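Enquirer: predicted coordinates and the sequence they were generated for:
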Amino acid sequence: MERYKSKWFAVCVLGISAYLLSSKLSVNNTVDVESLRLLSNTFVEEKLQNHSHEFDVAQITEIKKKKERVKNKTNTKKKKKKVTEGVFVAIGYAIANSVIVECNESLVVIDTTESIASASRIREDLLTSFPRLQQKKVKYVVYTHYHPDHTFGTKGWVDDERNPPVVIAHPQTTKELERILSLTSTITQVRAQRQFGTILKKLKDSIEPHAFSHLDAHGGDRSSHYGHECGSDHTFDYAAAGAAQDQDEQLRLQQVFQNDSSIFVNSGIGPFLVFEGPFDRSMFYPTLILNQTIEILDLDGTLQFIFYRNIEYMYTYVVVVIVCNFGEGVTFEFHHAPGETIDQIFIYLPEKRVLLPADNVYRAFPNIYAIRGSPTRPAREWVKSIDSMRALSPFPRYLVPHHTQPVYGEEAIYDVLTSYRDGIAFVHDQTIRFVNLGYVPDDIVVLVRQSMPERLLSHPFLQEFYGTIDWSVRAIFQAYLGWFSGDPVDLYPLSKQQQGTYTFVSQRRIRGCFFVFVFFFLSVNHCYLVFSIRLTKMVKSPNVILETAQDSLLNHEKRDDCQWALQLSDALLFLSKPANEMSKEDLILAMTETEVSKALDIKIKALQCLASYMTSANGRNYYLTSAYELLHQKHADSEYVSERDREWVSHVVPLEQLFQMLPVRFKANEVKMFNSSMCFHFTDMREFYMLTIRDGVVEVCLNFVCLCEQKKKKKFM
């Protein structure tokens, strides 16, 4: 009974808190011209000349982003750095960095890049720069995860393949290595070459410059970010990369790119993918697995004590923290940290206070989905992994990512870790929030980006040089709900070939209407808003499209005819919805009430038509229920899910889960620039929770497992 009362009390308190936090706060959305002058550079001065009045926040944000990218001196130009005594990092030799830790009698190499050639160059340059390392043998190689840019260069550190170094990795790493080299390896390789621009690197002398100035500029931004020298001051010359309006300008642009083609070719988190032939890769599988069966190791005749502790995550395999020193005088903490991969580990050297976050932190927006083809990365677990880094004690003084530059100083590192986890958490939580409100991926992409706090949008470690907000939103949606958007129009979308066929047939039927371009705006993951506006502009009248849809529906001979009518009518209906993202020019083409009513009628009948073709009960029911909802303008769940049902769920769900549900229900777009914390101590249940809000991001600390709880622990015990 006491537990029941506590849970009921928690539900009431959380409801009141959510109501208070959802109140709108006033935000100043304008900045005077003098503020802009503080950002003085060529780009900003041009803005000032063209605008004599106030600028909104979006304009200021874009200017700050460009200034950040242009003036950023951190880069991945080839270099070797001594981070602190006994810790070295090689940057710019390949996509990934390689870290070398000096122990009493040996070296520990952490990640070996994607290439034997690049690993060999790192080894040669490092030993040349630091001669004392030449006397020490590489006894251990650590893989932070399975990605090829961290594992395929190991042979460069091996002198005798009959007696190779001990290779240390998570238990899942071997399985993941085998996976990427088997079933889908062929197409993944092809798409990876596209993603990393490998062929662009090879064709650098013959590549034509971009025809669009903003693309040239953006390429320059990225290249400046990674340190390819674009000029004497290492900044990109926007004037030289402007639009090519005449032949002389085109020649100047071509000269810029041919002199340094890397201006627009890089991998986003490093300079380029190193691949010097089919024999430039090696595979040394892990020989020392980090799992809970290890208690004592006998390495080189010396007993090493290793201990572990379990942490709960969504994955079934064990999550461990292992501490060992290999008998070499340096303590290594191996923490399992699912994030960019499920086998990811981060490494902490407590005596040196050096944190190696692997690929869970780098100076670019996290790649929650890789367009080369990968499972969606677990965003919630990624956040938890970074929280584990934030909870380290003593707190790190050196952060050495395996892509991009190190970060120095406790305050700077804390800011990077907190902002990075907030960026992932915000995109995840707000995506799920809009999912539960019934939005489809195309809408959610816009809504999440519009509501993202300025603190995160402008943070140097969250610029979209690698991952993007849009791809992350779509990947998170797919991870939870699969490929189907929830809109019945996407159940059986027409193929591109079918769309082309219907397009040209429509063009023949309606003379003077440019339907030939419809093909380019319809796809499986279409953006109906853009399609609707452009389609209507092309034909000058929604009635033309409505007549085409009506004709396809009335004379249907197969399911595809009904689908074509559904796609056309559904696209037009987007013009009848509130569209604050439309420009005034677009709103001129808004539909009349009569046209909206006709489009709605066609859509309902198209859904019923598609249902008649369905053998699957699931599909037939979905089409007919969707038609019912449109006809009666209400969702089906309103008749079957009552407040009493929701109250029942609140009683049967564990208290911890109730708190975990709060972040995905937080109205971030209504509460910006707001920071606060609330603590909940349930004395009868001996449970403590802390709710922290930072600019639209909600962090829930459960039972003293995160940093902010530890700081408050004594106060509430």
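Expert: Happy to help now that I have it.
Enquirer: going forward, measure contacts and count neighbours with C-alpha atoms only.
Expert: Fine.
Enquirer: three-state assignment of residue 483?
Expert: Using DSSP: H, G, I helix; E, B strand; the rest coil, the structure places residue 483 in coil.
Enquirer: whoops, residue 101 was the one
Expert: Using three-state DSSP, the three-state assignment for residue 101 comes out as strand.
Enquirer: next: residue 699.
Expert: For residue 699, the secondary structure call by three-state DSSP comes out as strand.
Enquirer: again, but for residue 90
Expert: Local secondary structure at residue 90 is given as strand here, using three-state DSSP.
Enquirer: what's the closest non-adjacent residue to it?
Expert: What sits nearest to residue 90 in space, not counting adjacent residues and going by C-alpha to C-alpha, 6 or more residues apart in numbering, is residue 80, at 4.6 Å.
Enquirer: quick check, that neighbour in a strand?
Expert: Yes. Residue assignment for residue 80, taken from three-state DSSP, places it within a strand.
Enquirer: surely it is in contact with residue 88?
Expert: Yes. With contact defined as C-alpha atoms under 8 Å, residue 80 and residue 88 form a contacting pair (7.1 Å).
Enquirer: now for those two: what residues contact both?
Expert: Counting by C-alpha atoms under 8 Å, 6 or more residues apart in numbering, residue 80 and residue 88 have no contacts in common.
Enquirer: then this one, side by side with the first:
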Amino acid sequence: MKFNKHIRNMDHDNLRKPATSKTSLINKGFYQQMNWGKLKTEQNLASQNVVVNVPLPVIYRNNTSQTVWDLNRYSFLLQEQTPDTVHPKLWEQGKLNLHSGLFKVTENIYQVRGFDLANISVVKGKTGWIVIDCLTSQETAAAALQLLKEYFGSFPISAIIFSHSHTDHYGGILGILQSEKTVKVYAPKDFMKSVIQENITAGVAMSRRSAYMYGEPLPRDNKGQIDDGIGKTVSTGRVTLIRNVQEILPNDHEPYVEKIIDGMKIQFQLTPNTEAPAEMNMYFPSEKSLCIAENCTATLHNIYTLRGAQVRDPVAWAAYLQQAIDLFGDSLTSIFGVHNWPRFGNKYCIDYMEKQRDMYQYINDQTLRLINQGYTLEEVGRMIKLPESLSDEWYNSSFYGTVNHNSKAVYQKYMGWYNGNPIDLNKLLPEESARKYVEYMGGEDTVLEKAKKSYQDGEYQWVAEVTKQVIFSDPNNKKAKLLCADALEQLGYIAESGPWRNEYLMGAQELRFGKTLIPISTITNEVLDVIPLKDILYLLSIRVDGIKAGNFDYKINFVIPDRKEKAATEIKRGIFRYLKSELINGAAVTVTMWKDRLYELVTTNNLINHSITIIQGDKNKWESFLAALDKIDPNFNIMTPKE
């Protein structure tokens, strides 16, 4: 393989740039360090046991020409040359995640890969398929089901299992349950609680930040989005969910919960607070195969995910991987996950689990070592490196999570955001400090002239940091935005992590062209349909402006006829609180609305719509309550100060 030649353009305009000579040199260095033998192992694993090859599938929204999934956009990855605008290891991982179609794991276990960010796995039961995970979208899940039917013929769905509580594993369920609505659905303990906490309560902010992390709005080419390590990106179809999920509860007497589902014995190992708050591995003794959920992948995963979430527990993560080895290691002959590709052979599978286990434990322990020496969050992120005994494995590479931001997560977990220096205890707001920095440094023009020289010297991180000061001092300074965008772009070109690359390139794109609308939401009507009314009303609680409502003190009844639900609430001392699931006497106002109006109320800025709301009692108090609700901003600023 050779790197492409290019003509370098140093003008700071709104065009995407080629790699600079410094960037090209850095990526050539990464190329020369690659372990081609380890890559060959992954290439063999990713491509073997294909039953039906589906090259570069494209999936459309129902009865439209709008795509929700398009692997064909990544066909450029099939070229032989490695471009100098992509980290060479990420380029190769991107190729590995192009393998798509139906794959065999064991005689009775199969996977559909390449139809979404995640995999859908099926286990042949006595009367039908046991489905493990349902992808992100109704449309992609339906396409995967259609592929299964075309190959195996008509074979019903006998059960569904959610491995964990992230959207890319449950969102497509209505694409699987197209007609068989009575199928039992299993999930780990606290599944629904975790879905609400992670994907609903902070869903607006997470969706906005997910656009940066997964890079869906970016072009698909050598200068754009390549891969996310665990798969290409999230599909943009309809996210769905169902009620009546049966949660697997722990067994006080055994380290796993054994169930017979459609004639298939399954041993569920609950692994809470690992890759997700609610997660579980599944062992199939008759197949000698372990579904490792997302606790092992073909990459270092996230202790902290860049879209935003609670920090995960690397010690628990490592401990549950050891428990899986202890429970199933003597007999297993294959491991399959809910991303990437399976692994085979008892010794190899154990080695894989051990090295992933040690990677998370190592990051935790080394961060604590440095914490106790007085190093801060930013310092530990740069200081910790994996030893060769761990970093040498392709599957421990930073294609998704990175050692840098994961070690910072461990710092946050134990020490919080404060570094102990009182200067940083109550810092100036970014806009205020930016104006002072720029003034101290001689003004905007002086800063930018110096930054241009630093850019030519390849100091991209410094250029991004210093031009940010100009942007936050003067958001209309186009020259600063374009220079910052060019610096971020070069940082993206040398990032091994797909999400890091996406973050940098999304920042550059928005500085050049403005913000891009979020392509997907985790809070759909189908999801709200199965969320308890108490949790839906909580979406209003977190929109109340506490100062505006600080002196309010009255109760509001809600009646939702088509959900057959009622609720009593109160607004008092700036807090909107759910009281109970029945109406109460003495409420200042009772509002009756159909569920669609309720969903509109909690997810949009359309607060006043009397035509479909019946108001009984003090109308002014209801309108005062609505007036105290902040507007939702799903496209809030990231690269520039909040408007």
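Expert: Right, received. Where do you want to start? Quick caveat: nothing in here was measured; it's all calculated off a predicted structure.
Enquirer: one step back: the residue nearest to residue 90 of structure 1 pairs with which position in structure 2?
Expert: Residue-level alignment of residue 80 of structure 1 against structure 2, with TM-score structural alignment as criterion, gives residue 102.
Enquirer: what's the answer for residue 105 of structure 1, then?
Expert: Under the pairing rule here (TM-score structural alignment), the equivalent of residue 105 of structure 1 within structure 2 is residue 127.
Enquirer: what do you get for residue 129 of structure 1?
Expert: With TM-score structural alignment as the criterion, residue 129 of structure 1 matches residue 151.
Enquirer: in the helix or strand harbouring its match, what's buried?
Expert: Using DSSP states H and E, residue 151 of structure 2 maps to helix 138-152. Of all the residues in helix 138-152 of structure 2, those buried under the rule 16 or more other C-alpha atoms under 10 Å are 138, 139, 140, 141, 142, 143, 144, 145, 146, 147, 148.
Enquirer: quick one: the helix or strand just after that helix to structure 1 mean distance?
Expert: The C-terminal neighbour of helix 138-152 of structure 2 among helices and strands, as given by DSSP H and E, is strand 157-161. Superposed on structure 1, strand 157-161 of structure 2 shows a mean distance of 1.1 Å to its aligned residues (mean C-alpha distance after the TM-score superposition for structure 1).
Enquirer: who does strand 157-161 of structure 2 touch, helix- and strand-wise?
Expert: Identification of packing neighbours for strand 157-161 of structure 2 by 3 or more C-alpha pairs under 8 Å, 6 or more residues apart in numbering; DSSP states H and E yields strand 129-132, strand 184-188.
Enquirer: swap in 10 Å and give it another go.
Expert: strand 120-124, strand 129-132, helix 167-170, helix 173-176, strand 184-188, strand 257-261 (3 or more C-alpha pairs under 10 Å, 6 or more residues apart in numbering; DSSP states H and E).
Enquirer: closest to residue 455 of structure 2 out of these?
Expert: Closest approach to residue 455 of structure 2 among those (C-alpha to C-alpha): helix 167-170, 38.7 Å.
Enquirer: okay, and that closest one goes to which residues in structure 1?
Expert: The aligned range for helix 167-170 of structure 2 in structure 1 is 148-151, by TM-score structural alignment.
Enquirer: so which residues of the stretch 251-400 of structure 1 form strands?
Expert: 288-289, 296-299, 302-305, 321-324, 332-336, 345-349, 354-356, 398-399 (DSSP state E, counting those that start in this stretch).
Enquirer: structure 2: matching residues for the second one?
Expert: So the one you mean is strand 296-299 of structure 1. No residues of structure 2 are matched to strand 296-299 of structure 1 when aligned by TM-score structural alignment.
Enquirer: what's the burial count for residue 94 of structure 1?
Expert: Per other C-alpha atoms under 10 Å, the neighbour tally for residue 94 of structure 1 reads 29.
Enquirer: to which residue of structure 2 is it aligned?
Expert: The criterion is TM-score structural alignment: under it, residue 94 of structure 1 has residue 116 as its aligned partner in structure 2.
Enquirer: mind checking the SS state of the residue mapped onto residue 208 of structure 2 from structure 1?
Expert: Following TM-score structural alignment, the counterpart assigned to residue 208 of structure 2 within structure 1 is residue 190. When states are read from three-state DSSP, the local structure at residue 190 of structure 1 comes out as helix.
Enquirer: got the contact list for residue 306 of structure 2?
Expert: Under the criterion of C-alpha atoms under 10 Å, 6 or more residues apart in numbering, the contact list for residue 306 of structure 2 reads 206, 209, 210, 212, 213, 214, 400, 401, 405, 499, 500, 503.
Enquirer: can you tell me what it aligns to in structure 1?
Expert: Residue 306 of structure 2 maps onto residue 371 in structure 1 when the alignment is built from TM-score structural alignment.
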